[in-house]
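Asker: please find the sequence and the predicted model below.
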Amino acid sequence: MGLNEPCIYRVPSRIRDVKPEAYTPRMVVIGPLHRYPKSTTIDGAETSSYPWHIKPEYSMMEARKKVYFETFSKYGDGIVKMRKIVQGEEKKIRDSYEESTEWIPSEYFVDLILHDALFIMQFLLTTRIGRSYDEILGQESVVRNDLILLENQLPFFILDRLFSSDRSFMTNVMLLHRCPTIKDFILNAFGLTIEENPNFKHFTDMFRYVYEKSLDNIPGHVKLTPWSWPHNIELMNADNLSKGGVKFKVKAMFGVFSLHVEFKKGRLTMLSFRANQWFDMVLRNVIAFEQCHVSLIPFTTNYVHFLNFLITSDRDVEVLSEEGVVTNNIGRVSLVVDMVNKLQVGVKVGNTSQYFYIAEDLRAHCKSRRKRCWATLRKVYFSDLWTGTATLAAAFLLLLTLVGTVASVIQAYKSFK
């Protein structure tokens, strides 16, 4: 291992074994981690002139990489310049992988990185243009998902070096998407937005970076000093919070990758948690990266820990779904509970969280008897428009009855006198 800190890892088995498909590419492999030395026996693997095996499900995209490479090679001496850039950065690229890549000879390693880098950028450009003749468009969503996986990464710096120096590529990017930099282009291609100049290590880290920047309601000095956070994050589930007078609200904001949570005036506000396979995959890979890259503050891991307190039963999902805090795209309510609970299986959770102040405020709120009584009255007698109308009508009739009774008593009293 070199002096540079690695940033691309194999997912630990304690996490991977819970849901292997969330970390395994379906169509395209990027980088060395899903290639195996020819000395390794892999069932069904295909061999080639390269010093590695590759599984058959990836062969179609390997062929597409060659097509993109050959197409790019027709225009000037760009490939020659790019190869020299990769050769100059080879050691730094190898150091980006925690697992040793020494089994891949230099010539083949440079070729691998160059082919994969060209494929990524040409794929993103092609899918944004929407060229009807490119057969890859039919598999766009699958390939795009593969590009997010932690084990399927190239270090971002090499993409930046290669394509920032290519004038023709940058001209196409700027004309089509008004993106002044490669970072802006990639963020745009994945539907992400960061106002400031982002600094991420690869595509998985890009999503983690967007998550971190969504914590706009946490003071900077608090967010960046986790060692000073109190050691508590105990929280009641959504149903009990609701019974304690807590209201839930969805935060209206652009973008869907957010860890934003706040509690003010009895209202817990969050971005809607979308229960579907896409978000499950993104969260899992970002959390795996946080678990492996120990210098990171585990903001996303803490968010999932927070969700695990909120969602413990079908009733919790129903409570949150009523207010749009949970969007169920996977079917039965029990599947949402299962998805949230399994997100944390195998994950090492610390004793502190960026949500500790919120947890404290929620506990204090729910301890108030007055608020619990009001919450009960609201749920029983004013749970919806019809119930509320019926309650008011009944109260009005009761008042009229009471007035009539008092009037009768007074009249009877006068008659008696």
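Answerer: Thanks, I have the structure now.
Asker: contacts, neighbours, all on C-alpha from now
Answerer: OK.
Asker: which residues in the stretch 1-150 of the chain form strands?
Answerer: Using DSSP state E, counting those that start in this stretch, the strands of the stretch 1-150 of the chain run over 36-37, 52-53.
Asker: Glu323: which of the ones you listed is closest?
Answerer: strand 36-37 (48.5 Å; CA to CA).
Asker: got the strands of the stretch 1-150 of the chain as JSON lines, with distance to Lys371 and mean neighbour count columns?
Answerer: Formatted as JSON lines, the strands of the stretch 1-150 of the chain follow (distance: least, CA to CA, whole Å; neighbours: other CA atoms under 10 Å):
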{"stretch": "strand 36-37", "distance to Lys371": "61", "mean neighbour count": "17"}
{"stretch": "strand 52-53", "distance to Lys371": "64", "mean neighbour count": "20"}
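Asker: I'd like those strands as a markdown table, with distance to Ser164 appended.
Answerer: Converted to a markdown table, those look like this (distance: least, CA to CA, whole Å):
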| stretch | distance to Ser164 |
| --- | --- |
| strand 36-37 | 31 |
| strand 52-53 | 30 |
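Asker: wait, which of those is closest to Trp103?
Answerer: It is, among the strands of the stretch 1-150 of the chain and with distance given as CA to CA, strand 36-37, at 7.3 Å.
Asker: try this one next to it:
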Amino acid sequence: MSTDARTVRISNCIHEKLSRLSDADIRAASNERCIFKVRERKQSQIEEPYEPQMVSIGPYHRGKPGLQLMEKYKLIYLKQLLDRTGERSLEICIEAMANLEGVAKRWYTDERISHDGDDDFVEMMLLDGCFILELVWKINHTTQSTNGILSDALFIDLLGIENQVPFFILVELFHKTNPNSGASSSFNNFAQRLTGFVIPAYGNKENEYVVDDDQVIHLLDLVYKACTSSFAAKFTTPGPRIGIPEADLFSLYHITSANELQEINGVKFVDSGKVSWLDITGGNGVVKIPCFMVHVDTERLLRNLIAYELHYVLHHKDTRWYICDYAIFMGRLINSARDVEVLRRSKIIINKLNDDQAVSTMFRRVTGDIYPGNSFCYADVFSELEKYAKSRRHVWWTKFRKTYFNTPWSPISFVAAVVALILTFLQTLYTIRSRPPR
């Protein structure tokens, strides 16, 4: 076969493959503003960590068995919203959703969501958007009943990477149902209260994330930026900062666990009390880690935040991993149930699972296929830990303290022994000096 014939054959083959490449695939690869499915499922003991358990939002999981009960609550919430804003709002909202249908569909990477004029899609956007609106309104007005549907699982569903509607849909519905709200009452500000129910310790007004509505992609994006913004402000220089050299990255995989650092090296772990749960600091043998609550849905939360961060950083050059690095650091610190116990007794981990081994296993699964880079956020903390752990003085002092001060009575016994030794020495010295010279 001649070279030209072979070139033509390969060229035809590639052209055929290019013709099968859909617009949705191209959007997924090049557009940060898209709502996509996670193609690679990470190994997990929980069933489909990216699939909703209570409520479907958007088209990907609509109509699936097990999620139908919440469809009734979507109608109930829509009725309650219309009762507050007036029946005329329904027609106004439907018209607004119909006008945004084409734009909204282009945000989804599934090529089956393509043609306009789909009444089901418009109805879905209306019901899902109004459900979120009314839920957030009820959360902000504690005297209002939420009909008993509030749970951690529901909130994690609302942050599912495959379970989103474009944020501009929520903003449009908010303004259509609140025509007198004014520019200062953006849905962004209105929705931020939701994050306090999902991320423990988040919600301090001094650290609130504020952004224009058109800069938010969806609710998961809002919560991701709210979680990372105050911590990200510490890294003012774009791109990788001076951290762990590439040659030393391998040592991070062997970072001493929390139990060993405490038992052998005398490292102390304390709750820093910081608002951002990412803000870990350390020095002089003390590691300050903000309190973090682990419950049955924490793995789903971390997996969805990590999956979104990997996508987000890919489309923003001057950004770095924050959630990934947090998970990596905690995953290296926790190798066993004993490590979880150390952090739990230090009031750093609140274990709602009531099983320390389950927490250790969860962090190991979450970090199973993500790896640190030379812009690792906790490089300074890691370096300080390594330096402190390698100090022979600290190792000796820790062993000495464990040997002689391992019980409440040990200090008293030690002091008594020292006093007895001093008295014996003085007595011997006195005896020697009191003998008459020969």
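Answerer: Now that the structure is in, tell me what you want to look at. Here the structure is a predicted model, which is why all the values come from computation and not from measurement.
Asker: among the strands of the stretch 1-150 of structure 1, which is nearest Lys251 of structure 1?
Answerer: Of all those, it is strand 36-37 that lies closest to Lys251 of structure 1, at 45.7 Å by CA to CA.
Asker: distance between the closest one and the chain's centre?
Answerer: 31 Å (CA atoms, centre = their mean, to the nearest Å).
Asker: which helix in structure 1 has the most residues?
Answerer: Secondary structure assigned by DSSP state H gives helix 385-416 as the longest helix of structure 1.
Asker: which of the residues in that one are buried?
Answerer: The neighbour-count check on helix 385-416 of structure 1 (16 or more other CA atoms under 10 Å) flags Gly388 as buried.
Asker: and it, how far out from the chain middle?
Answerer: Its chain's C-alpha centre lies 57 Å from the corresponding centre of helix 385-416 of structure 1 when counted by CA atoms, centre = their mean.
Asker: can you check stretch 188-197 of structure 1 too?
Answerer: 14 Å.
Asker: contacts for it, please.
Answerer: Stretch 188-197 of structure 1 has contacts (CA atoms under 8 Å, 6 or more residues apart in numbering) with Leu124, Arg128, Leu187, Val210, Lys213, Gly255.
Asker: now, the most widely separated pair of those?
Answerer: Among the contacts of stretch 188-197 of structure 1, Arg128 and Lys213 lie farthest apart (CA to CA), at 25.5 Å.
Asker: buried only: go through the contacts of stretch 188-197 of structure 1 for me.
Answerer: For the contacts of stretch 188-197 of structure 1, buried by 16+ other CA under 10 Å: Leu124, Leu187, Val210, Lys213.
Asker: circling back to that earlier point, tabulate the contacts of stretch 188-197 of structure 1 (a markdown table), appending distance to Leu343 of structure 1.
Answerer: Conversion of these to a markdown table gives the following (distance: CA to CA, whole Å):
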| residue | distance to Leu343 of structure 1 |
| --- | --- |
| Leu124 | 29 |
| Arg128 | 32 |
| Leu187 | 25 |
| Val210 | 19 |
| Lys213 | 21 |
| Gly255 | 22 |
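Asker: and of those, the nearest to Gln277 of structure 1?
Answerer: Of the contacts of stretch 188-197 of structure 1, the one sitting nearest to Gln277 of structure 1 (CA to CA) turns out to be Gly255, at 17.5 Å.
Asker: nearest to Asn351 of structure 1, of the strands of the stretch 1-150 of structure 1?
Answerer: Across these, closest to Asn351 of structure 1 is strand 36-37 (CA to CA), at 38.5 Å.
Asker: what packs against that closest one?
Answerer: Packed against strand 36-37 of structure 1 by the contact rule (3 or more CA pairs under 8 Å, 6 or more residues apart in numbering; DSSP states H and E) you find strand 52-53.
Asker: for Leu392 of structure 1, find the nearest of the strands of the stretch 1-150 of structure 1.
Answerer: strand 36-37 (72.1 Å).
Asker: thinking again about what came up before, tell me which of the strands of the stretch 1-150 of structure 1 sits nearest to Ser408 of structure 1.
Answerer: Closest among these, using CA to CA: strand 36-37, at 94.9 Å.
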